[in-house]
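Colleague: Coordinates only, no sequence provided:
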């Protein structure tokens, strides 16, 4: 889309350009989501058997819906110009408070403020800030003004359902029935947030910069993988005072191997191919591809990475057990499910992304995901270190076979990306050279001091 398709208030703002990339301020915004992801993992690790994983995934889905509002706004107007940074900083503060409330966001536990209501209130404020930012930026476009009341409906419905989940179930139900009703209301709220919101958010708009959209989502995947590394470093510290041992060093190395393989599977070529596919389409087709491949399919990538980080944290705690019991006993069944299931969900989402962008997925790739899930029963028969080692071997084999089998296509794709980057760097260097020369060239009305007679 050209920037004149949407009438941005250019008096104090700068519309995004088709070649726009992610700004540093947007990266700064994402720092608060690092903290949110860490809290999601921490809360799940403490309540794994009390439905903590389900609750954390539901909270993660709502955080994701808030983050996609960031991405959409930054794709229409530059996030670092005019008044937009103020909206961003305010949103960061609210997201931080919501992240602090995450351990009690799904089920409140006294004492203290009601965490579920705090989270709902923060979610409401974030969505209102995003709506206000869109209104301020695009209020001069006559096509969009009549649609603001429709854009505001999905967040209102979502918040209403979340309020019902926080206030009603514990008054009418007990035990499992209360948890089931609460979870059902959350699922319905998330369905509204993703279904109705995505249908109305881009009405009258499109994805201005395919590069910005793809890069923005790739960086949030990097944040999730970084959270796995943080879990790797903090895992043995779940119990204070654990000594550094060879099993912990070996397990940490295996964890890095798995994380590196997950990075390779997505970023080596699929992320490049996805961005290329987004560049090739325009209008409604680009909107649909951006929604399906990025807004929808990147969420299970993030969820899978968070689940893997959770499993990694718990497995490392078992391996670091000072009594040595964790090195010999079988890994906990739920820990194995979370560890392998998280990686499997990530791979499944990556293959879904590949199919939606390039319309091609091989049987071997699907078999590799099926094998990973099928190995869960075998993993439960192994000690924690053995289960992690088996996972590392399998995921490295998947990445290696995938790279070797499609090495020709991968080489062409990466060379094309490299040539593009070199061309952009050369263009930027030439522009900077001309700009600096212009700045240092004396103008006729301001001659150099040496040429002025005393």
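Modeller: All right, it came through fine. Predicted model, so just to flag it, every value in this text is computed and none were measured.

Colleague: switch to C-alpha atoms for all contacts and neighbour counts from now on
Modeller: Noted.

Colleague: residues in contact with residue 181?
Modeller: Contacts for residue 181 (C-alpha atoms under 8 Å, 6 or more residues apart in numbering) come out as 165, 169.

Colleague: ok, and here's another one to check against it:
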């Protein structure tokens, strides 16, 4: 039992036995930052300009640094007594003072904000000082961080007595003293000695991001409640869709990723959250403004640029975090998600310029489409839920020791559907493999999306310089888009032409991109369409029966297409659970020798027979026990397909429940009146009881 009035702080690291979760005090502490974000957002909303946006970032950064300082202290140490709570409340009051003085700081009165920030930073230093005084563990770490925050607090305090613009330079130095600290050799050495609990830290930054997104959501809904009309509902829906897309990007990708083993991985992950979170706040401000757009008129430029610029900052920050983290259980390489974020940020910036030549509804549709593409890519990259892969229910070795017939179905693996966990990023599938293995629908939808997106990009590029397209109707996005389509498809009707040097340069680049894209998509579609597909049918049951009076394992194969499958070879194998003398579970593959495993010409059916003699792995096993001892039977046919001119493969897996004893296959070959042979595939899988001499005598 610990005293609630006072107890010594204890160090917590990634190697600590107990799992650390966000506490109630930390969640309560976050509430003051909700007020600060709302205040900063309102200050930016009142007057949107480049100068005000710079001021918004400059005031957000020290708030973020203070929150980060407290969060890192709470991550490193466990303490929750009266003194600690009192110090946390005092810091909350200091942050509240910063929030109250934001309008004064933006108006030019920097002293109140500087003194409040100095007090908040000083309290972070006192957290470390108190810990350094009351416990002996990790004193080198507490001493180091106490000095850093004390220096930062002192710089901010002195800046309150210095006139502008020297005071702002002091603010920069005060923030830089904390932000650059993790890059120092001393900080990195201490981080290796006392590793942070990254799971707790990731949870804390996720909660802060959730607060930021919630604040943006509230701004859009607040604007909608004031004007609940159809003209305002449509842009509000686009805004809410964008916020949901940002939530998806962060919590389905960034929040669930793991840091790479690199010296700069953690600092870049940490610094990436700063632009990510102020970008999200600015997006919320912009969405509130675009809610008032007339859907059929061109939106105001400063609000378009605020929306697109903030979104681009968010995407670029997500790309920075993705570049130093690894998403496990994903099917595609991590490099792809970084490139998608960067490319999306570039497209969003182009849409800000192109938005001056199109109605607001089309502008918002395209911006929202970029967010939807992010979600679609995320579903492509990781279609499996991670929590389902966290702990396998039963290992194969445990299943192998089960000797119950009712469990045989659950322990039979389908190799084609195997889930690969923890695959290194460099060995995952690329887009070529993904589309070759995927459906035609996914390939065609991707091709259409890329086609439209490229034309939107080049149309936006043409609009950057007036007069780039000759005979176009002013700054018409529609004319620019259709001119891009004509250029990319090499149609060129002759009405629209490049109007200046810049237009010719963009058209030249587009023609080159068009040639590359057409070559890639043509090659991919041709490879997918011309890929040989097996026409071999395997019988659903596999028989344990007698043939010429001898026990055999039998199956049937047929060439359903009836084309030429030359020099065909078949193999039959058995997979069985076994244990070594050291009680190590292994799954051994045993080849089953066939009566005939090769045929020069396979166009009808093939009776595949394995004799169960002294050389057979099945010899001596009771037929009733085989389903409990054999994991799976695997049949594979390989031959040269005369239609495709390529080697063709076909395989089939027989589970133990597919075994039938003392049965024979129904004959499927017959002669027609004109002399041709007919193969009746309706009876291909049918079997009947085997009539032996003994059964005939009994009859």
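Modeller: Everything's here; your move. As the structure is a computational prediction, the values presented were derived from the model and not from experiment.

Colleague: and stretch 447-455 of the second structure, how far out from the chain's middle?
Modeller: Relative to the centre of its chain, stretch 447-455 of the second structure is centred 22 Å away, using C-alpha atoms, centre = their mean, to the nearest Å.

Colleague: Show me the helices in the stretch 101-250 of the first structure, by range?
Modeller: Counting by DSSP state H, counting those that start in this stretch, the stretch 101-250 of the first structure has helices at residues 115-138, 148-167, 169-172, 175-201, 210-234, 246-267.

Colleague: so can I have a markdown table of these showing distance to residue 88 of the first structure?
Modeller: Formatted as a markdown table, the helices of the stretch 101-250 of the first structure follow (distance: least, C-alpha to C-alpha, whole Å):
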| stretch | distance to residue 88 of the first structure |
| --- | --- |
| helix 115-138 | 9 |
| helix 148-167 | 18 |
| helix 169-172 | 34 |
| helix 175-201 | 18 |
| helix 210-234 | 15 |
| helix 246-267 | 28 |
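
Colleague: wait, which of the ones you listed is closest to residue 53 of the first structure?
Modeller: When the helices of the stretch 101-250 of the first structure are compared by C-alpha to C-alpha, helix 175-201 sits nearest residue 53 of the first structure, at 11.9 Å.

Colleague: Tell me what angle the closest one forms with helix 148-167.
Modeller: Put simply, helix 175-201 of the first structure runs at 170 degrees to helix 148-167, going by axes from the mean of the first three to the mean of the last three C-alpha atoms, to 10 degrees.

Colleague: List the buried residues for helix 175-201 of the first structure?
Modeller: Going by neighbour count (16 or more other C-alpha atoms under 10 Å), the buried part of helix 175-201 of the first structure is 178-179, 181-183, 185-187, 189-190, 192-194, 196-198, 200-201.

Colleague: check contacts around residue 356 of the first structure.
Modeller: By C-alpha under 8 Å, 6+ apart, the contact list for residue 356 of the first structure reads 289, 292-293.

Colleague: likewise residue 294 of the second structure?
Modeller: Residue 294 of the second structure neighbours (C-alpha under 8 Å, 6+ apart): 231, 360.

Colleague: can you confirm it is in a helix?
Modeller: No - under DSSP: H, G, I helix; E, B strand; the rest coil, residue 294 of the second structure sits outside any helix and is assigned coil.

Colleague: For the aligned residue in the first structure for residue 267 of the second structure, which non-adjacent residue is closest in space?
Modeller: Alignment note: residue 267 of the second structure maps to residue 291 in the first structure; criterion TM-score structural alignment. Nearest non-adjacent residue to residue 291 of the first structure, counting by C-alpha to C-alpha, 6 or more residues apart in numbering: residue 198, 7.4 Å away.

Colleague: Please tell me how far the one you found sits from residue 378 of the first structure.
Modeller: 41 Å (C-alpha to C-alpha, to the nearest Å).

Colleague: in stretch 232-242 of the second structure, what's buried?
Modeller: Quick answer for stretch 232-242 of the second structure (16+ other C-alpha under 10 Å): 232-242.

Colleague: Including distance to residue 37 of the second structure, could the residues you listed go into CSV?
Modeller: As requested, these are exported to CSV (distance: C-alpha to C-alpha, whole Å):
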residue, distance to residue 37 of the second structure
232, 24
233, 25
234, 26
235, 23
236, 21
237, 23
238, 22
239, 19
240, 18
241, 21
242, 19
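
Colleague: tell me what the longest strand seen in the second structure is packed against?
Modeller: In the second structure, assigned by DSSP state E, the strand with the most residues is strand 565-579. Here strand 565-579 of the second structure touches strand 585-592, strand 598-602, strand 630-641, going by 3 or more C-alpha pairs under 8 Å, 6 or more residues apart in numbering; DSSP states H and E.

Colleague: which of those strands sits most buried?
Modeller: Highest mean neighbour count among these (mean count of other C-alpha atoms under 10 Å): strand 630-641, with a mean of 20.

Colleague: pretty sure residue 286 of the second structure contacts residue 307?
Modeller: Yes - in this structure, residue 286 of the second structure is within contact of residue 307 by C-alpha atoms under 8 Å, at 4.9 Å.

Colleague: just to revisit the earlier point, nearest to residue 254 of the second structure, of the helices and strands packed on strand 565-579 of the second structure?
Modeller: Comparison of those against residue 254 of the second structure by C-alpha to C-alpha identifies strand 585-592 as nearest, at 37.9 Å.

Colleague: how far out from the middle of the chain is the closest one?
Modeller: On C-alpha atoms, centre = their mean, the centre of strand 585-592 of the second structure falls 37 Å from that of its chain.

Colleague: Where in the first structure does it fall?
Modeller: Going by TM-score structural alignment: strand 585-592 of the second structure matches no residues.

Colleague: circling back to that earlier point, got the helices and strands packed on strand 565-579 of the second structure as a markdown table, with distance to residue 316 of the second structure columns?
Modeller: Output for these, formatted as a markdown table (distance: least, C-alpha to C-alpha, whole Å):
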| stretch | distance to residue 316 of the second structure |
| --- | --- |
| strand 585-592 | 48 |
| strand 598-602 | 58 |
| strand 630-641 | 49 |
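
Colleague: between those strands, which one is nearest to residue 689 of the second structure?
Modeller: Closest approach to residue 689 of the second structure among those (C-alpha to C-alpha): strand 630-641, 22.0 Å.

Colleague: which helices and strands does the closest one pack with?
Modeller: Against strand 630-641 of the second structure (3+ C-alpha pairs under 8 Å, 6+ apart) you get strand 565-579, strand 646-654.

Colleague: can you give me the angle the first one makes with strand 646-654?
Modeller: Right, the one you point to is strand 565-579 of the second structure. 40 degrees.

Colleague: Would you check how far apart the closest residue to residue 114 of the first structure other than its chain neighbours and residue 233 of the first structure are?
Modeller: Using C-alpha to C-alpha, 6+ apart and skipping residues adjacent in sequence, the residue nearest residue 114 of the first structure is residue 108, 5.7 Å away. Remark: distance between residue 108 of the first structure and residue 233 of the first structure (C-alpha to C-alpha) = 29 Å.
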